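K.L.:
coordinates for the following, if possible.
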Amino acid sequence: RGDLKQEYDIVIVGGGMVGATLACALATRAGTKTLSVLIVDSQPPAGQSAKTGEAAPTHESFDSRSTALSASSRLILERFGLWSGLGAGACPINKIHVSDQGRFGATKLDSADFDVPALGYVVENAVFGAALNATLEQLTHCAVLAPARVTSANPSTNGMTIELTGDEVGLSSESSRVEAKLLVVAEGGRSPLCEQLGIVRSNEDYGQHALIANVGLSQPHEGVAFERFTSTGPLAMLPLLPVAGEQRASLVWTLDADESEQIAALDDAMLLARLQDKFGGRLGRLQRIGARAIYPLSLRVAREQIRPGLVLLGNVAHTLHPVAGQGMNLSLRDIDALVATLDEASYEEGALGSMSTLRRYLAAREADQSLMISVTDGLTKLFSSDAQAKVWLRKAGLLSIDLIPALKKTFGARAMGFE
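P.N.:
Just a heads-up that it's a prediction; the model follows:
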């Protein structure tokens, strides 16, 4: 509490993957090194385990889930100075295999065909969190207030006036007030602050849930990421680094909402048998499943991403279906563009949270955001239907991509985030 100042250049609400990455990224730009940053997070601080090499943060964003990072995301994280803490814990994706269950036609991508070391990487969120924590600890201009929450945020002459509460960090029961030139909301898809600000978000419920767990394998995955489209939706098996000699994959299994309840009730043996039947034997016998988590899936897009002194980032701006694994990759590109824009604005008095500055940022990002929203939504609907026309279109599409070099090159470049 004693370190809390009355004024900050930037206040970030949300200390999860997006908010913490933004704070770290701001420190890498020459023009933003002197900006004061405050992270306000409702979760307790993550365990400071990165220094010991043990990835065991307690923040709910940094749990046993994993994140698929494209090759272009690695380049962004390198610019942010974060990849050095992530690389050793990242499993390279050497190949991608996309297929439609029970039907002829598949697409295969190989890093060797694109002359890149890897098509992408899979990083466990706990490892990501540990790397972020280690970097945040070194930032003298960045303070973290957690657990605490923002009770209100209102426009002021110089940006935003923010009211904070947090008994555990010494704010007592009364709100404390800080001023910020720019308020960044990055607290996830269920942001209370976004609702309090009256920002409307479109919401399309897919009627699907994602079952997420780590799976033990009987044979090496050889860096192959599998995406298998089933009648209920996509089933992804993403390669993970081995632990104690065990080969592992990260499962993201999309299920109809009703079916997800039945699947969740199965014991491990029955669940593995059901999963084996759906996925097949490409990874040998599926022999162990870890802790499970189930999340409802929807497409949510904020109708406003910017206001004077305010910007939305991450899932609060756009929550995508995980079909293409592009949520965090899209957010990293948003962060990269925002930091570059703020870098320029930091030299101008009063420009940090101005609408002219934030419009430049949004103009740079709208096309990419719209494309990824359309692609993920279209793929979800195309591959979750058994309508004959869509079945034919899927088969033709997968075969065309695999057989036509120009299409395959374009598809691969998009998968790596380079187009």
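K.L.:
CA only for contacts and neighbour counts going forward, please
P.N.:
OK.
K.L.:
next one: the residue nearest the centre of the chain from Val150, what distance?
P.N.:
Centroid-nearest residue in the chain, with CA atoms, centre = their mean: Met328, separated by 2.7 Å. To Val150, Met328 is 24 Å away according to CA to CA, to the nearest Å.
K.L.:
cool, and Leu164?
P.N.:
Taking CA to CA, one finds Leu164 at 5 Å from Val150.
K.L.:
so who does the residue nearest to the centre of the chain touch?
P.N.:
Val18, Thr67, Ala68, Leu69, Gly314 (CA atoms under 8 Å, 6 or more residues apart in numbering).
K.L.:
next SSE after the helix or strand where the fourth one lies?
P.N.:
What that stands for is Leu69. Using DSSP states H and E, the element containing Leu69 is strand 66-70. Going down the chain from strand 66-70, the next helix or strand is helix 71-79, by DSSP H and E.
K.L.:
give the buried residues for the longest helix along the chain.
P.N.:
Longest helix of the chain, by residue count under DSSP state H: helix 355-382. Neighbour-count burial for helix 355-382 flags 357-359, 361-362, 365, 369, 372-373, 376-377, 379-380, 382 (criterion: 16 or more other CA atoms under 10 Å).
K.L.:
distance of Ile306 from Ala345?
P.N.:
In this structure, Ile306 and Ala345 are 16 Å apart, going by CA to CA.
K.L.:
pull the longest strand from this structure.
P.N.:
For the chain, the strand with the greatest residue count under DSSP state E is strand 201-217.
K.L.:
let's see this one next to it:
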Amino acid sequence: MSSYHDTVIVGGGLVGGLTALLLARSGIEAMVLDAARALDEESITANMDSRVLALNPATIHLLKLVQVWPLIQRYAPYTGMHVWNKNGAGDIEFGHTSQDRPPESEWLGAMVEPSILNLAIQQRMKAVLAFYHTDVSIVDILQVQNQWQINLKNGESIQTRLLIGADGAKSFVRQQANIDLKVLDYQQSAIGCAIHTELPNQYVARQIFLPTGPLAYLPIASETDGFWQSIVWTLPTSLCEQYMQYSDDEFAQQLTQSSLYMLGQVKAIRRRASFPLKACTAEHYVLPGLALVGDAAHVIHPLAGQGVNIGCLDAAVLCDTLVKSLSKTTEWGGIDVLKHYAQRRKMHNELMMHGMTAMEWLQSSSVSSVIWARSFGLKQVNQSNYLKKFFMKQASGLSILKQTIYNY
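P.N.:
Okay, the predicted model is just below:
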């Protein structure tokens, strides 16, 4: 059994779903093949995820454009960020604390559980897309003349002129296309879990740089709004393995002390898990008739929480490039069009990746001259409204959207 579609997207998560919905907004119909199963709304909404994604204003704007944002059933906005280093003076505070749930005009962004976000994306794709398939198993992907052929486990074969790989860090599309991956192993791992704290977060995202690596407390939506946080604790892998062996009570006490009582005592732990930290980038974002977006193209250190946002910017820039190409006498998904997308995104993403690597080293260094320079730099930024506004503008992602048809 064989079929043809001009555009096929492999991966139906945030980035893949956003790509399909942005194309649909311009009247371009894509087929989405998602390996994940259809999500159960009751199960997803009843259980708090231990992780959150920090969505910046650009990502929130894009989700509103494709009408996903109203479907997100819970999220925690944040109006402030506080970053400091345990060893050395100086810290940076952006925005402000809030006692009550803040109006959207004051947000710096919002924290959303991945499961809640994926549910909303899936609901919208079901409503909009004619060719959206879940629980799909792909056997192989072949380049046949000027098309790509996707062979499924059920015996179906799909041909397409444009194949978009949005299937995550272990991208099968990237592997089948024989695109090499450059990997930087940090020799670190991170522990993630949900914690209940003694003090409320006041809608502030906090991060302290410890000698072992950064520890982030991120607001998470709950019925007792403000007292649940999602943590990302970067550690040397050996220490991470040690902490993962602790009981919940032992881990809570270790976390309380290591965080310098950031929000008082840690009173409860939920769903603790660990994962290795690596940065990677695909050697090529595009081939004739093929483009990679999101984690399929790049993965960065999580210390600034920007990975998901640069993936959404990939989706926006790719769709912008494709939609604009329709007014020209160019082949759909032609290599010149796709190269333009790659030129617009690859350097920006690699600068972000290497910037996060440098920042992690700088903040974790115990060299006295580095500590002095780091403390001086933090003080200078914190005292300069101009520098604060500059960094906040870059983190918002809105300057990238201004160059697209999805201008904020």
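K.L.:
what about the longest strand of structure 1, how far off from structure 2?
P.N.:
Compared with structure 2 after the fit, strand 201-217 of structure 1 shows a mean deviation of 0.7 Å (mean CA distance after the TM-score superposition for structure 1).
K.L.:
in structure 2, which residue range corresponds to the helix or strand just after that strand?
P.N.:
For strand 201-217 of structure 1, the following helix or strand on the C-terminal side (DSSP H and E) is strand 224-229. Mapped onto structure 2 using TM-score structural alignment, strand 224-229 of structure 1 spans residues 204-209.
K.L.:
do a quick rundown of the helices in structure 2.
P.N.:
Under DSSP H, structure 2 gives helices at 14-25, 41-46, 57-65, 114-128, 172-176, 237-244, 248-258, 307-325, 335-364, 368-383, 385-396, 398-401.
K.L.:
re the thing from before, so how far is the match of strand 224-229 of structure 1 off the chain centroid?
P.N.:
18 Å (CA atoms, centre = their mean, to the nearest Å).
K.L.:
and that stretch against structure 1, how far off on average?
P.N.:
With mean CA distance after the TM-score superposition for structure 1, stretch 204-209 of structure 2 averages 0.6 Å from its match.
K.L.:
so what touches that stretch?
P.N.:
Counting by CA under 8 Å, 6+ apart, 78-86, 96-98, 214-219, 259, 363-364 sit against stretch 204-209 of structure 2.
K.L.:
residue in structure 2 matching Met372 of structure 1?
P.N.:
That one, Met372 of structure 1, aligns with Met352 by TM-score structural alignment.
K.L.:
now that match. Nearest residue, chain neighbours left out?
P.N.:
Ile300 (7.6 Å; CA to CA, 6 or more residues apart in numbering).
K.L.:
wait, the one you found touches Asn309, no?
P.N.:
No. Taking contacts as CA atoms under 8 Å, Ile300 of structure 2 lies outside contact range of Asn309: 11.2 Å.
K.L.:
same drill for those two, tell me which one is more crowded.
P.N.:
Ile300 (26 against 23; other CA atoms under 10 Å).
K.L.:
which position in structure 1 aligns with that one?
P.N.:
By TM-score structural alignment, Ile300 of structure 2 lines up with Leu320.
K.L.:
contacts only, for its match.
P.N.:
Here Leu320 of structure 1 is in contact with Ser298, Leu299, Arg300, Gln326, Gly327, Ile373, Thr376, Asp377 (CA under 8 Å, 6+ apart).
K.L.:
could you check how far the counterpart of the second one in structure 2 is from Ala291 of structure 2?
P.N.:
Residue mapping for Leu299 of structure 1 onto structure 2 gives Ala279, with TM-score structural alignment as the criterion. Computed as CA to CA, the Ala279 of structure 2 to Ala291 of structure 2 distance reads 20 Å.
K.L.:
higher neighbour count, the two?
P.N.:
More neighbours surround Ala291 than the other of Ala279 of structure 2 and Ala291, with 26 against 20 (other CA under 10 Å).
K.L.:
average offset between the longest helix of structure 1 and structure 2?
P.N.:
Relative to structure 2, helix 355-382 of structure 1 is 1.9 Å off (mean CA distance after the TM-score superposition for structure 1).
K.L.:
about what we covered before: where in structure 2 does the strand holding Leu69 of structure 1 fall?
P.N.:
Counting by TM-score structural alignment, strand 66-70 of structure 1 corresponds to 52-56 in structure 2.
K.L.:
counterpart of Ala169 of structure 2 in structure 1?
P.N.:
Residue pairing (TM-score structural alignment): Ala169 of structure 2 is matched to Gly189 of structure 1.
K.L.:
my guess is its match meets Val316, correct?
P.N.:
Yes. Using CA under 8 Å, Gly189 of structure 1 is in contact with Val316, at 4.4 Å.
K.L.:
more neighbours: the two, which one.
P.N.:
Legend: neighbour count by other CA under 10 Å for Gly189 of structure 1 and Val316, higher for Val316 (22 against 19).
K.L.:
pretty sure the more buried one contacts Gly188?
P.N.:
Yes. Assessed by CA under 8 Å, Val316 of structure 1 is found in contact with Gly188 at 5.0 Å.
K.L.:
which residues does the nearest residue to Pro242 of structure 1 once chain neighbours are set aside contact?
P.N.:
Nearest non-adjacent residue to Pro242 of structure 1, counting by CA to CA, 6+ apart: Arg248, 5.8 Å away. With contacts defined as CA under 8 Å, 6+ apart, Arg248 of structure 1 is in contact with Asn214, Val215, Gly216, Leu217, His221, Pro239, Leu240, Leu241, Pro242.
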